[in-house]
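> missing the sequence, but the structure's below:
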């Protein structure tokens, strides 16, 4: 099988950075790290709760473009700036968004992310809906 790049309208295009937002291989979507960015690449929100909500809205858009949804996430790795300060807020907000714990997860504390002002980035894979 050949990986297929999934075009995603309304989300900051990563191609200008040398990679893509989403690739489909078989019945699985693989998402690059997704953050709280608008379609122009500007950070949305200045606290962990607002950024977590926007990040999962972006993930939802990407998954929908590939024929999936948030409830089809299989695995995720979350990178949180200043885990001691922001980790609890991230996990609590994520739990309000993803109500069923049907995915595997790792939350990793980092000192910074690629763009100034970002507090969280989430990389995940999801099953394509049938």
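Looks like it came in fine. These numbers come from a predicted model, not from an experiment. Residues are numbered from 1 along each chain as shown.

> Every contact and neighbour count from this point should use C-alpha atoms.
Noted.

> and residue 109, helix, strand or coil?
strand (DSSP: H, G, I helix; E, B strand; the rest coil).

> Kindly report the same for residue 88.
Going by three-state DSSP, the state assigned to residue 88 is helix.

> Against residue 40, how distant is residue 106?
To residue 40, residue 106 is 28 Å away according to Cα to Cα, to the nearest Å.

> whoops, I mixed them up, residue 110
24 Å.

> So the two - more neighbours on which side?
residue 110 (14 against 10; other Cα atoms under 10 Å).

> which residues touch the more buried one?
Counting by Cα atoms under 8 Å, 6 or more residues apart in numbering, residue 110 touches 79, 80, 81, 82, 83.

> let's see it at 7 Å
79, 80, 81, 82 (Cα atoms under 7 Å, 6 or more residues apart in numbering).

> For residue 69, state which of these is nearest.
Within the contacts of residue 110, proximity to residue 69 (Cα to Cα) peaks at residue 79, which comes in at 20.9 Å.

> Second structure follows, compare the two:
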């Protein structure tokens, strides 16, 4: 089966800097790498609410480049620094963009993410309908 590399225009800089694809499509399945809350010029957003909004927006950008939406996500894993401190805000923002009860979700608490100041990272698998 052929693989299609998904690189939204907005994410060219991260691809050239970090060397990985934001998503890979195999058949009708899209594997999206961890998305975080930072600006297009890769600056970390320090306000938790705005960081989480940017994270979901970055995920939306990748999904749209693969011709998918949040409704196509079947499995999601989120990684959290200080999970208990930020989960209420995280869940509030998640519920603004995701339909409830339509995907499998695993939450994992971690001591740190790739860059200091990041509070959460989310990766997912979507199946294009």
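Thanks, I have the structure now. Given the structure is predicted, the values throughout are model-derived calculations rather than measurements.

> Got a TM-score for the two of them?
Laid over one another, the chains give 0.90 as their TM-score (TM-score structural alignment, normalised by the length of structure 2), with 128 aligned residues with a Cα RMSD of 1.5 Å.

> about what we covered before: of the contacts of residue 110 of structure 1, which stay in contact in structure 2?
With both residues aligned by TM-score structural alignment, their matches' Cα atoms under 7 Å, the contacts of the contacts of residue 110 of structure 1 that structure 2 also has are 79, 80, 81.

> residue boundaries of the strands in structure 1?
Taking DSSP state E as the criterion, structure 1 carries its strands at 4-5, 22-25, 28-35, 73-81, 104-110, 120-127.

> tell me what the last one is packed against?
Judged by 3 or more Cα pairs under 7 Å, 6 or more residues apart in numbering; DSSP states H and E, strand 120-127 of structure 1 is in contact with strand 28-35, strand 73-81.

> OK, contacts around the residue nearest the centre of structure 2?
Taking Cα atoms, centre = their mean, the centroid of structure 2 lies closest to residue 35, which sits 3.3 Å from it. Listed by Cα under 7 Å, 6+ apart, the contact set of residue 35 of structure 2 reads 55, 58, 59, 121, 122, 123.

> So what does the fifth one match up with in structure 1?
Taking TM-score structural alignment, residue 122 of structure 2 has residue 122 as its aligned residue in structure 1.

> For the closest residue to its match other than its chain neighbours, which residues are in contact?
Distance criterion Cα to Cα, 6 or more residues apart in numbering; nearest residue to residue 122 of structure 1, sequence neighbours excluded, is residue 78 at 4.4 Å. Residue 78 of structure 1 sits next to 106, 107, 108, 120, 121, 122, 123 when contact means Cα under 7 Å, 6+ apart.

> Out of those, which two are the most distant from each other?
Going by Cα to Cα, the pair spanning the contacts of residue 78 of structure 1 furthest: 106 and 120, at 12.8 Å.

> more crowded one of those two?
Taking other Cα under 10 Å, residue 106 of structure 1 and residue 120 do not tie; residue 120 has more neighbours (30 against 11).

> Surely the more buried one and residue 77 touch.
No: between residue 120 of structure 1 and residue 77 there is no contact under Cα atoms under 7 Å: 10.5 Å.

> give me the number of residues near residue 12 of structure 2?
Residues near residue 12 of structure 2, counting by other Cα under 10 Å: 14.

> quick one: it and residue 19 of structure 2, what's the gap?
For residue 12 of structure 2, the distance to residue 19 of structure 2 - Cα to Cα - is 10 Å.

> before we move on, back to that, just name the closest of the kept ones among the contacts of residue 110 of structure 1 to residue 93 of structure 1, please.
Closest to residue 93 of structure 1, out of all of those and judged by Cα to Cα, is residue 80, at 12.9 Å.

> The lengthiest helix in structure 2 vs structure 1, average distance?
Using DSSP state H, we find that the single longest helix of structure 2 is helix 48-65. Mean deviation of helix 48-65 of structure 2 relative to structure 1 after superposition (mean Cα distance after the TM-score superposition for structure 1): 0.9 Å.
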